[in-house]
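In: pasting a predicted model and its sequence here:
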Amino acid sequence: MRIVQIIDSLEVGGAEQMAVNYANVLSKEITFSGLVSTRSEGNLKSKIDKEVGYLFLNKRNAIDLVAVFNLKSYCKKYKIEYIHAHGTSYFISFLLKLVYPKIKIIWHDHTGARSDEKLKQNKLLWFCSFFFNGIIVVDHTLEKWCLNTLNFKKVLYLPNFTLFSDSESEITFLKGKEGKRILCLANLRYPKNHSLLLKGAIKIKKEYPDWTFHLVGKDLHDEYSKQLKETIKANDLNETVYIYGLRDDTAHIIKQATVCVLTSVSEGLPVALLEYGLNKKPVVVTDVGEIPLIIHDGKNGFIVPSENEELFYKSVVALIKNSDLRFKFGEALHETVMKNNSEQAVLKEYLEWLKNI
């Protein structure tokens, strides 16, 4: 098989990380594995294995014919059979299909919030889907949405997976006291619901002032970010909540954390959660997307409603107070991730499915 992953950028994010993961693991399993970034590069470029055939298109606008024909030349040169398009890169894949009809398009939807949308909000996607050969989704609600709303029948649910890296640079060193750090690995944008985290931080500061929160993820410096920083300042949390922006050394950062959290109001299956588990960290997370399939409350982590401020606070405090529970949750989550979200299990199902398309 000859497969290329297409993604709009290589900035750190869940969909971007999965595009790199697929390209890397496939490079060891199939004849040719490639990765194409269409609009911009980013920190994840350094994580692409040398065996992966990489191309940057530098697409300037939505319908950039130069980029489309450069992509066609790349596919012809390496005899690509399948385009695996992540997120909004389905559109350039559709344009490629128009000028290179023999290519097969697999679209990979990572957007958990899409399951709440109507067809009229996705007219372009619906039209392009007539040119897809298959769709991969990261949660079961998206699977139902594609089947019922898009009326597309060749849909495969595949959980995200994560890869262990022992060669990552150690660049970022978290502030605060060792053994008393709470990490949230999520871009600063609405669905990630940092307001719930800040409400918990305000209460925790009063009772456990030595414990600190660390927010790592892309900062767009927009209204969401502005309000977040204003809340931190207004509640005197400047030495309790630290914002680091986008960082490349996520594994190193996670290792420095004592407790890890996710407070999203919508998700598919967050890669950050899998990375927490891979590093044996205890977690407090919200009950959205596929998270409840990974976290079983009280067994391998705490899971709370995304609007329940009090339960989030109590769950974090329970981990602050009990080091044995932190160890138990970390070990159990690691076992869950290794069993259900390993690259081997996902890759086997993926390749078998492609053979039948």
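Out: Looks like it arrived, so ask away.

In: could you use CA atoms for every contact and neighbour count after this?
Out: Fine.

In: the helices in this protein, which residues?
Out: 14-26, 65-77, 90-99, 123-128, 140-148, 194-207, 223-234, 250-256, 271-278, 291-294, 309-321, 323-340, 343-355 (DSSP state H).

In: what angle do helix 65-77 and the third one make with each other?
Out: So the one you mean is helix 90-99. Angle, helix 90-99 to helix 65-77, by axes from the mean of the first three to the mean of the last three CA atoms, to 10 degrees: 70 degrees.

In: likewise the last one?
Out: Helix 343-355 and helix 65-77 are oriented at 90 degrees to each other (the same axes, to 10 degrees).

In: list the contacts of helix 343-355.
Out: Identification of contacts with helix 343-355 by CA atoms under 8 Å, 6 or more residues apart in numbering yields 25, 26, 158, 159, 160, 161, 162, 163.

In: got it, and the longest one?
Out: Helix 323-340 is contacted from outside by 259, 274, 277-283, 294-295, 299-301, 319, using CA under 8 Å, 6+ apart.

In: on that earlier part again, could you redo the contacts of helix 343-355 as CSV and give each row distance to residue 328 and neighbour count?
Out: Converted to CSV, the contacts of helix 343-355 look like this (distance: CA to CA, whole Å; neighbours: other CA atoms under 10 Å):
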residue, distance to residue 328, neighbour count
25, 30, 17
26, 34, 23
158, 27, 20
159, 24, 21
160, 24, 26
161, 22, 24
162, 21, 22
163, 22, 16
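
In: from those residues, which single one is nearest residue 6?
Out: Using CA to CA, residue 26 comes nearest to residue 6 of those, at 13.9 Å.

In: in this structure that closest one contacts residue 33, no?
Out: Yes. At 5.9 Å, residue 26 and residue 33 qualify as touching, with contact defined as CA atoms under 8 Å.

In: of the contacts of helix 323-340, buried ones?
Out: 259, 274, 277-283, 294-295, 300-301, 319 (16 or more other CA atoms under 10 Å).

In: comparison target, given below:
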Amino acid sequence: MSEPVPKIVHVITRFVNGGADENTLLTCNHQAEAGFEVWLLYGNEFTKRMLDLLDPRVNAIAVPSLVRDASPFNDLIALVSLARLYRKIRPDIIHTHTSKAGFVGRLAALAVPRAAVVHGVHILPFTDEPFLKRTIYLLLEKVAALRTHAFIDVSDGMRDLCLANGLGNVTNHFVVRSGMDVERFRRAAPANDIATLRHETPGAVVIGYVAVLERRKRHRELLQTLLPLLGRHKSALLVMAGDGPERPLLQKMIDEAALAARVRILGFRNDVESVLAACDICVFTSQREGLPRSIVQYGLAGKPIVVTRLPGIEAVVRHGENGYVVASDDFSGFASSIEKLLENPDLRARFSQASADADLSPWDARVMGEKIHEVYAQLFSDRGGRPRGQRAWPLSAERQNSDVAEC
């Protein structure tokens, strides 16, 4: 008689075209392919594209009251809704992602005391915030940490920040890189629209930025910083792939500077790998992040990278070897770093080769899936428990898949 299949519930605030969302998508699909019973509970913001990309075996349920902004009324309803869903599903693992779902989802897990709770640390909400907001956010994280058996951090920097602020301990933090199809970025051909733009500009050097157009990504500051540089370097072009609430304002800034021919907002792109293949320099100016997937993709594409300092960034960008890492508030230094690369093709080529030679295999989606599975297995081993009706957590995802196929 076959044993019951372990149940895993993932909870995320938004299921849109963002890094944490893609990470969750790939994790759900990997686990569904391995034969687990997988559930995804997502909030009121989602895209049809992301839902369509889910493995059909993943049970996806919208929780409309799960919203990104603070809303005591909605948050209470979301708490009750998640608790009811947990009691109905009776999961072995609850794996939360992002800040709001992380807090509400872990608190709701009190309704199912048998479940092991894992929180994915993609970003920490209390970093780079005013004192009062930081204090409140940190307090909420500490409360949620009381109902957390394991933390999965996207970078060493995220882990270290958690530990420095009293969230968890060295034994229940696990660094698992945010996975992707690494070969897709290594072998891509340049996007046709950017190739055409390059053809129209003699000696063009294309600067690329891939990020959701939201305030914390600081596209405004990047544009303001690059205006003098674009004036000095007529061959420099800037393309920004992404969409979001900042787009109208950014387009207005571009139009007022009469730079529409040289600065393009590309909108959301399914072919990010081709966008990057068409770029000569890649940049990232966010102030508050984990380790952005875009930066890893820049490295996979073999590009020189200019970034603001973020936790764990040194795993991908080695200052002076394949790019420049600049202090978060030093936009003058950021512009100077870009200008060095604009003026020196040999330096660009050297940095490009260094990026291409880097070992970024830990970011392979398959590696991520297996490492998350190992965390689950170790968690059950350490707790001395097991999934409901099972002798132990399955040894490997592949073994679980094989066992299910034989039933």
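Out: Structure's in. What do you need? Given the structure is predicted, the values throughout are model-derived calculations rather than measurements.

In: still on that earlier bit, tell me the one of the buried ones among the contacts of helix 323-340 of structure 1 nearest residue 69 of structure 1?
Out: residue 274 (36.9 Å).

In: structure 2: which residue goes with the closest one?
Out: In structure 2, residue 274 of structure 1 lines up with residue 296, judged by TM-score structural alignment.

In: now that match. Nearest residue, chain neighbours left out?
Out: Excluding the flanking residues, the one nearest residue 296 of structure 2 by CA to CA, 6 or more residues apart in numbering is residue 316, at 6.4 Å.

In: so what's that neighbour up against?
Out: Listed by CA under 8 Å, 6+ apart, the contact partners of residue 316 of structure 2 are 295, 296, 299, 360.

In: tell me which two of those residues sit farthest apart.
Out: Maximum pairwise distance among the contacts of residue 316 of structure 2 (CA to CA): 11.2 Å, between 295 and 360.

In: so which of those two has more stuff around it?
Out: Using other CA atoms under 10 Å as the criterion, residue 295 of structure 2 and residue 360 rank with residue 295 on top: 23 against 17.

In: what is the neighbour count of residue 331 of structure 2?
Out: Number of residues near residue 331 of structure 2 (other CA under 10 Å) recorded here: 18.

In: give me the aligned partner of it over in structure 1.
Out: Residue correspondence, TM-score structural alignment: residue 331 of structure 2 in this structure matches residue 309 in structure 1.

In: repeat that for residue 102 of structure 2.
Out: Counting by TM-score structural alignment, residue 102 of structure 2 corresponds to residue 90 in structure 1.

In: now do the same contact list for the residue nearest to its match when sequence neighbours are not counted.
Out: Residue nearest to residue 90 of structure 1 in three dimensions, not counting chain neighbours: residue 107, with 6.2 Å by CA to CA, 6+ apart. Residue 107 of structure 1 is in contact with 84, 85, 86, 87, 90, 132, 134, 135, 136, counting by CA under 8 Å, 6+ apart.

In: before we move on, what about residue 216 of structure 2?
Out: Residue 216 of structure 2 makes contact with 286, 287, 288, according to CA under 8 Å, 6+ apart.

In: who touches the counterpart of the second one in structure 1 in this structure?
Out: Put plainly, it is residue 287 of structure 2. Here residue 287 of structure 2 is matched to residue 265 in structure 1, going by TM-score structural alignment. Residues in contact with residue 265 of structure 1 (CA under 8 Å, 6+ apart) are 191, 192, 193, 286, 288, 306.

In: give the burial count for residue 324 of structure 2, as a bare number.
Out: Around residue 324 of structure 2 there are 23 residues (other CA under 10 Å).

In: my read is that it contacts residue 303, right?
Out: No. Under the criterion of CA under 8 Å, residue 324 of structure 2 makes no contact with residue 303, lying 11.7 Å away.

In: which one in structure 1 is aligned with residue 8 of structure 2?
Out: Aligned counterpart of residue 8 of structure 2 in structure 1: residue 3 (TM-score structural alignment).

In: map residue 105 of structure 1 across to structure 2 for me.
Out: Under TM-score structural alignment, residue 105 of structure 1 pairs with residue 117 in structure 2.

In: isn't residue 101 of structure 2 right up against residue 12?
Out: Yes. Residue 101 of structure 2 is within contact range of residue 12, at 5.2 Å (criterion: CA under 8 Å).

In: aligned to residue 59 of structure 1, what sits in structure 2?
Out: Aligning on TM-score structural alignment places residue 59 of structure 1 opposite residue 64 in structure 2.

In: burial count for the nearest residue to its match once chain neighbours are set aside?
Out: Excluding its sequence neighbours, the residue lying closest to residue 64 of structure 2 (CA to CA, 6+ apart) is residue 44, at 4.4 Å. For residue 44 of structure 2, the count of nearby residues is 15 (other CA under 10 Å).

In: distance of residue 245 of structure 2 relative to residue 60 of structure 2?
Out: Applying CA to CA, to the nearest Å, the value for residue 245 of structure 2 to residue 60 of structure 2 is 26 Å.

In: neighbour count winner among those two?
Out: Using other CA under 10 Å, the more surrounded residue of residue 245 of structure 2 and residue 60 is residue 60, with 17 against 11.

In: what about that one, distance to residue 82 of structure 2?
Out: Going from residue 60 of structure 2 to residue 82 of structure 2 by CA to CA gives 13 Å.

In: what of residue 304 of structure 2?
Out: 44 Å.

In: for the helix or strand harbouring residue 404 of structure 2, buried residues please.
Out: Assigned by DSSP states H and E, residue 404 of structure 2 belongs to helix 397-406. Judged by neighbour count using 16+ other CA under 10 Å, the buried positions of helix 397-406 of structure 2 are 397, 400, 401, 404.

In: out of the residues you listed, which comes closest to residue 204 of structure 2?
Out: In terms of CA to CA, no member of these lies closer to residue 204 of structure 2 than residue 397, at 47.3 Å.

In: verify the stated contact: that closest one with residue 27.
Out: No. Counting by CA under 8 Å, residue 397 of structure 2 does not reach residue 27; the two are 11.7 Å apart.
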